[in-house]
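Engineer: below is the structure, and that's it, no one-letter string:
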């Protein structure tokens, strides 16, 4: 019996890495019976059938799991945005951050294409990133010709997952780090202001002291697992100031003696963050009512 990590999954075949040695494995029928499927990132025990094939017998407990795209045991979630093409959007960023926090992950923000942005845009993006830095997020604002190895090293050891809008440069970053991969990239659609992401499955690539995952771009963010009353927990500063509201179940919308609104008036909470919170709260509240 051997133990390794699943680094790729296509058509029911799971490629497992055991200290650089690759095995193509399949799960035993027991998994299908229990309606449980291994996913990329899982640590598994498998029995070797021949030189490089085997059958998975056991999946170790996951410390965390992202549902879409499916990947487990994530150490660092890197939310990749771009300064331009597509334009930087705090609304979209906040939605990715909410998803990340809902999976109990502490995300890092990486903004690309600094070299393609005007001085005015660079200044605007930097100012917005300062707002997120003050909340406690780690941020990076990079040009596409920066030393990518240094960028990756800042993330620390373990499995790092790149996630974000299509066309922001995730595959380009990986191509710079791993030229031999030659991952396909596509130009940005001028009419849609976004790219068509060419990554169709999750795959892990080895890096110094761990792995990095390229994941398919999101065409829609999935909030089905999030309740409206939980949204406030996923906006860090709103959650913090909300501890001092008069009512414990305050959602910071129309309730009296709301500390969040008081801090908003003082300028301690960015107006755009509160607006995005309200937007998402109302979306999820309306969704639940429909069902």
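Structural biologist: Received, thanks. Note that the structure is predicted; figures quoted are calculated from it, not measured.
Engineer: C-alpha from now on. contacts and neighbour counts both.
Structural biologist: Noted.
Engineer: please name the nearest non-neighbouring residue to residue 196.
Structural biologist: residue 166 (6.0 Å; CA to CA, 6 or more residues apart in numbering).
Engineer: list the contacts of that neighbour.
Structural biologist: 194, 195, 196, 197, 217, 218, 219 (CA atoms under 8 Å, 6 or more residues apart in numbering).
Engineer: and for residue 4?
Structural biologist: If you count contacts by CA under 8 Å, 6+ apart, residue 4 has them with 16, 17, 18, 19, 43, 44, 45.
Engineer: about what we covered before: the residue nearest to residue 196 belongs to a helix, doesn't it?
Structural biologist: No - counting by DSSP: H, G, I helix; E, B strand; the rest coil, residue 166 falls outside a helix, being coil.
Engineer: okay, now the one to match up with it:
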């Protein structure tokens, strides 16, 4: 039976790409019985009734998957955050980064709307960019309006499945329109009443950009650490992971434990205070989570 990749899921149909041919498929009833939901990015075996329609017969083993947005087999997460409108949020970025790190997906931070910043805002963003770079992340500063910095994204996209994720209204669709102008994706301005973006992307779809595939996903503003345990959190902060090698106790969670290598680096300024504060807040959130049975 032929095999392909799901590149779009919409209204109960799965659009499978096989040798540049798109087949509209439905999932087998057994998937629902076994609580299997095919996802965009899945490699699948399908049975074609004709050149346009068929049924998905098997979903191959995934290397990773995200729940919000629902997508599988992601190589890279391009986390798109605006410098302003809405204002850059380190706490929201760090929530995204934790989820991405936990799922073993390579993150790339893309800060948009740099053309809208004044001198002071630009200075602050560049400091944040330097701090995240020092932590171990790739950071690109861009503007969809002037197209500055967008060319730096292209090499990172080739030969990968990437997911564009971030708060709504930060300019994900605008950025994709610059990378591939023929897309003409719908964009919306910030809601003046709510002070945040209006959702313009309603479903997950893989879009061909150069030699890579990018998923433009619905914006979302909250992330829950549903499957992350307290002892997992250290590995989701690269600089904290490195500093933890100098902790006296192997099971150190870098809170109240004595002779903690992480706290020493926070005190010396090697780890930014806000990153450590977010780590502690996330740790407490995980500890306070209701147990699952």
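Structural biologist: Nice, thanks for sending it over. Since we're looking at a predicted model, the values are computed, not measured.
Engineer: and the TM-score between them?
Structural biologist: Comparison of the two superposed chains (TM-score structural alignment, normalised by the length of structure 1) gives a TM-score of 0.94, and 291 aligned residues with a CA RMSD of 1.8 Å.
Engineer: neighbour-wise, which one of the contacts of residue 4 of structure 1 leads?
Structural biologist: Within the contacts of residue 4 of structure 1, residue 16 tops the neighbour count with 31 neighbours, counted by other CA atoms under 10 Å.
Engineer: my guess is that one contacts residue 7, does it?
Structural biologist: Yes - Residue 16 of structure 1 is within contact range of residue 7, at 5.9 Å (criterion: CA atoms under 8 Å).
Engineer: pull the number of nearby residues for residue 153 of structure 2.
Structural biologist: What residue 153 of structure 2 shows, counting by other CA under 10 Å, is a neighbour count of 18.
Engineer: what lines up with it in structure 1?
Structural biologist: Under the alignment (TM-score structural alignment), residue 153 of structure 2 pairs with residue 151 in structure 1.
Engineer: ok, residue 283 of structure 2 next?
Structural biologist: Checking TM-score structural alignment: residue 283 of structure 2 goes with residue 281.
Engineer: correct me if wrong, but that match is in a strand.
Structural biologist: No - counting by three-state DSSP, residue 281 of structure 1 is located in no strand; its state is helix.
Engineer: what is the neighbour count of it?
Structural biologist: The number of residues packed near residue 281 of structure 1 is 20, by other CA under 10 Å.
Engineer: and what of the one 10 residues further on?
Structural biologist: The tally of other residues near residue 291 of structure 1 (other CA under 10 Å) stands at 5.
Engineer: where's it relative to residue 49 of structure 1, distance?
Structural biologist: 48 Å (CA to CA, to the nearest Å).
Engineer: quick check: stretch 23-33 of structure 2 aligns to which part of structure 1?
Structural biologist: The aligned range for stretch 23-33 of structure 2 in structure 1 is 23-33, by TM-score structural alignment.
Engineer: buried stuff in the matching stretch?
Structural biologist: By 16 or more other CA atoms under 10 Å, the buried positions in stretch 23-33 of structure 1 come out as 23, 24, 25, 26, 27.
Engineer: stretch 123-130 of structure 2 now?
Structural biologist: Buried residues in stretch 123-130 of structure 2 (16+ other CA under 10 Å): 125, 126, 128, 129.
Engineer: what sits closest to the first one if chain neighbours are left out?
Structural biologist: Nearest-residue entry for residue 125 of structure 2: residue 83, 6.7 Å, with adjacent residues in sequence omitted and distances by CA to CA, 6+ apart.
Engineer: ok, the one you found - contacts?
Structural biologist: By CA under 8 Å, 6+ apart, the contact set of residue 83 of structure 2 is 111, 112, 113, 114, 116, 117, 121, 122, 125.
Engineer: about what we covered before: may I see the buried residues of stretch 123-130 of structure 2 arranged in TSV, with distance to residue 274 of structure 2 and secondary structure as well?
Structural biologist: Below are those laid out as TSV (distance: CA to CA, whole Å; DSSP: H, G, I helix; E, B strand; the rest coil):
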residue	distance to residue 274 of structure 2	secondary structure
125	14	helix
126	16	helix
128	11	helix
129	14	helix
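Engineer: how far off centre is the longest strand along structure 1?
Structural biologist: The longest strand of structure 1 (DSSP state E) is strand 2-10. Distance of strand 2-10 of structure 1 from the chain centroid (CA atoms, centre = their mean, to the nearest Å) equals 21 Å.
Engineer: post-alignment, that strand versus structure 2, mean distance?
Structural biologist: Strand 2-10 of structure 1 differs from its equivalent in structure 2 by a mean of 0.9 Å after superposition (mean CA distance after the TM-score superposition for structure 1).
Engineer: please, which helix or strand holds the most centrally placed residue in structure 1?
Structural biologist: In structure 1, the residue lying closest to the centroid (CA atoms, centre = their mean) is residue 163, at 4.2 Å. Using DSSP states H and E, residue 163 of structure 1 sits in strand 158-164.
Engineer: and residue 77 of structure 1, which of the three is it?
Structural biologist: When classified by three-state DSSP, residue 77 of structure 1 comes out as strand.
Engineer: what residue in structure 2 is paired with it?
Structural biologist: Aligned by TM-score structural alignment, residue 77 of structure 1 pairs with residue 77 of structure 2.
Engineer: measure the match of stretch 23-33 of structure 2 end to end?
Structural biologist: Terminal residues of stretch 23-33 of structure 1 are spaced 24 Å apart (CA to CA).
Engineer: and the contacts of it?
Structural biologist: So stretch 23-33 of structure 1 is contacted by 12-17, 37-38, 46, 52-57 (CA under 8 Å, 6+ apart).
Engineer: how does it look with 6 Å?
Structural biologist: With CA atoms under 6 Å, 6 or more residues apart in numbering as the test, stretch 23-33 of structure 1 has contacts from 13, 14, 15, 16, 52, 53, 54, 55, 56.
Engineer: by neighbour count, which of these wins?
Structural biologist: residue 16 leads these on contacts (other CA under 10 Å) with 31 neighbours.
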